[in-house]
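Enquirer: next comes the sequence, and after it the predicted model I'd like to discuss.
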Amino acid sequence: MSKRSLDNNKDDSKIPAKEPKKHWSLGLVESMEDPKLIYKETKNLVVIRDKYPKAKIHFLVLPRDDISSISKLNKSHLNLLDEFGLLLKTIKEEHDCELRAGFHAVPSMHRLHMHVISTDMNSPCLKTKVHWNSFTTGFFILYEDIFKKLTEDGFIQKISNETHKSLMSTPLKCNQCSYEPKNMPQLKQHLLTHIK
């Protein structure tokens, strides 16, 4: 009997099936269970360290409930959002620097998440204009604004594709002064002048 026919007679049931690779956009759900990434947790929320931080301090606050994004929020989520605010207050008390908290208008990752990020924006992971503009333009909707909008309107309106493109193509501008660099390397060099 040839080797080929022996191979064809193998019992494939003993070979473990490969699990299908999960899409990268689902990575936050896995990260919520990684003890090395967890910073804090409560009954309803988990705070993790961002795997690719865009500043010296960069946390993500996520609900345990499977809420995909801000556009899925309604008035029934106000208590949950209130908990986001309480955790934010605790995180701010634990760090001696200016922190901003907010949500991306169009998140790239599945699972609602609030960024808590220091204003230094000093990180090797901050590489592109899109990275920068996603935290320094109206694309980054502050926590307080989301809470107010949800309280008043009961929902969060999605932004249009045109608005999204416009925000991502906004010219670079320092988030701490009026400096307008020509490119990211200039901006990153300039940001170092703000570090105390």
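Expert: Sure thing, it's come through.
Enquirer: C-alpha only now, for contacts and for neighbours.
Expert: Fine.
Enquirer: give me the three-state assignment for the nearest residue to Tyr52 once chain neighbours are set aside.
Expert: With CA to CA, 6 or more residues apart in numbering as the criterion, Tyr52 has its nearest non-adjacent residue at 5.7 Å, and that residue is Cys125. Following DSSP: H, G, I helix; E, B strand; the rest coil, Cys125 is assigned to coil.
Enquirer: list the contacts for Cys125?
Expert: By CA atoms under 8 Å, 6 or more residues apart in numbering, the contact list for Cys125 reads Tyr52, Pro53, Lys54.
Enquirer: output the residues you listed in a markdown table, with neighbour count, distance to Lys43 and secondary structure appended to each entry.
Expert: Listed next are the contacts of Cys125 as a markdown table, based on neighbours: other CA atoms under 10 Å; distance: CA to CA, whole Å; DSSP: H, G, I helix; E, B strand; the rest coil:
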| residue | neighbour count | distance to Lys43 | secondary structure |
| --- | --- | --- | --- |
| Tyr52 | 11 | 26 | coil |
| Pro53 | 18 | 25 | coil |
| Lys54 | 23 | 27 | coil |
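Enquirer: got another one to weigh against that:
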Amino acid sequence: MTSCGKDWAVGLIAAIKDSKNHVISSDIAVVIPDKYPKAKHHYLVLPKGDIPDIFHLKLSNLPMLQELYLLAQNVIEVKRCHMDDFQIGFHAQPSMQRLHLHVISKDFVSDCLKTKKHWASFNTELFLPYQDAYARLEMEGCIKPLAKERVQELGGSELICNQCEFVAKNMPDLKRHLYDHWMEKQ
């Protein structure tokens, strides 16, 4: 398996136990850098409690979710960045074994952003913004998975820039375009 494979999926558990990985921590959760960042800034906020994924959340987890979000906001401040430049949320189709909240800059300039699947996981309904996840859990008592057909459909979505109307032909085309956006802001 490659370095971006299943080893990291279970490696989150080891990563949160090693304080050298912590950017910020609290009694309830830790923030670590994503080992394979898909943008200039990409962090994971993980509860210390063993919750496999968003589908195992219950109403009683709402206070913990609020703590995760506060830590997400805090890491953005610590890195001297602006909230408007980030998206905070969960993968609606988690691939890693441990609940984790993504804190990711919207530039998506990274060598680790390689596939259409990577792009779709952050720029379609496959990314569930924190506020939506919280509201869904509060109103429905749980978060349900997307239908397999919908996941497949979203995975095959066009590569539409998250900052303008540009539609890329392929990932290299999108990555060049995103890099140009990022350079304009420098």
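Expert: Yep, it's here. Because the structure is a prediction, the values reported are computed rather than measured.
Enquirer: tell me the spacing between the counterpart of the residue nearest to Tyr52 of structure 1 in structure 2 and Ser26 of structure 2.
Expert: Residue correspondence, TM-score structural alignment: Cys125 of structure 1 in this structure matches Cys112 in structure 2. Using CA to CA, to the nearest Å, Cys112 of structure 2 is found at 28 Å from Ser26 of structure 2.
Enquirer: quick one: neighbours of Lys158 of structure 1, just the number.
Expert: Residues within reach of Lys158 of structure 1, counting by other CA atoms under 10 Å, total 12.
Enquirer: swap in Arg100 of structure 1?
Expert: By the criterion of other CA under 10 Å, Arg100 of structure 1 has 17 neighbours.
Enquirer: sticking with it, tell me its helix or strand.
Expert: In the assignment (DSSP states H and E), Arg100 of structure 1 maps to strand 99-104.
Enquirer: residues in structure 2 aligned with that strand?
Expert: The alignment of strand 99-104 of structure 1 onto structure 2 (TM-score structural alignment) spans residues 86-91.
Enquirer: ok, now stretch 138-158 of structure 1?
Expert: Stretch 138-158 of structure 1 corresponds to residues 125-145 of structure 2 when matched by TM-score structural alignment.
Enquirer: contacts for that stretch?
Expert: Contacts of stretch 125-145 of structure 2 (CA under 8 Å, 6+ apart): 54-59, 62, 65, 69, 87-93, 101, 120-121, 151, 154.
Enquirer: list buried residues within these.
Expert: 54-55, 57, 62, 65, 69, 87-93, 101, 120-121, 151, 154 (16 or more other CA atoms under 10 Å).
Enquirer: give me the longest helix you can find in structure 1.
Expert: Ranked by residue count under DSSP state H, the longest helix found in structure 1 is helix 78-94.
Enquirer: which one in structure 2 is aligned with Leu167 of structure 1?
Expert: Taking TM-score structural alignment, the alignment pairs Leu167 of structure 1 with Leu154 from structure 2.
Enquirer: now the helix or strand where its match lies on structure 1. Mean distance?
Expert: Assigned by DSSP H and E, Leu154 of structure 2 belongs to helix 148-155. Once the two structures are superposed, the average separation between helix 148-155 of structure 2 and the matching residues of structure 1 is 0.9 Å (mean CA distance after the TM-score superposition for structure 1).
Enquirer: which residues are in contact with the match of strand 99-104 of structure 1?
Expert: So stretch 86-91 of structure 2 is contacted by 54, 72, 100-106, 121-122, 126-131, 133 (CA under 8 Å, 6+ apart).
Enquirer: what residues are up against the residue mapped onto His58 of structure 1 from structure 2?
Expert: Counting by TM-score structural alignment, His58 of structure 1 lines up with His42 in structure 2. Shown in contact with His42 of structure 2 (CA under 8 Å, 6+ apart): Pro33, Asp34, His102, Val103, Ile104, Ser105.
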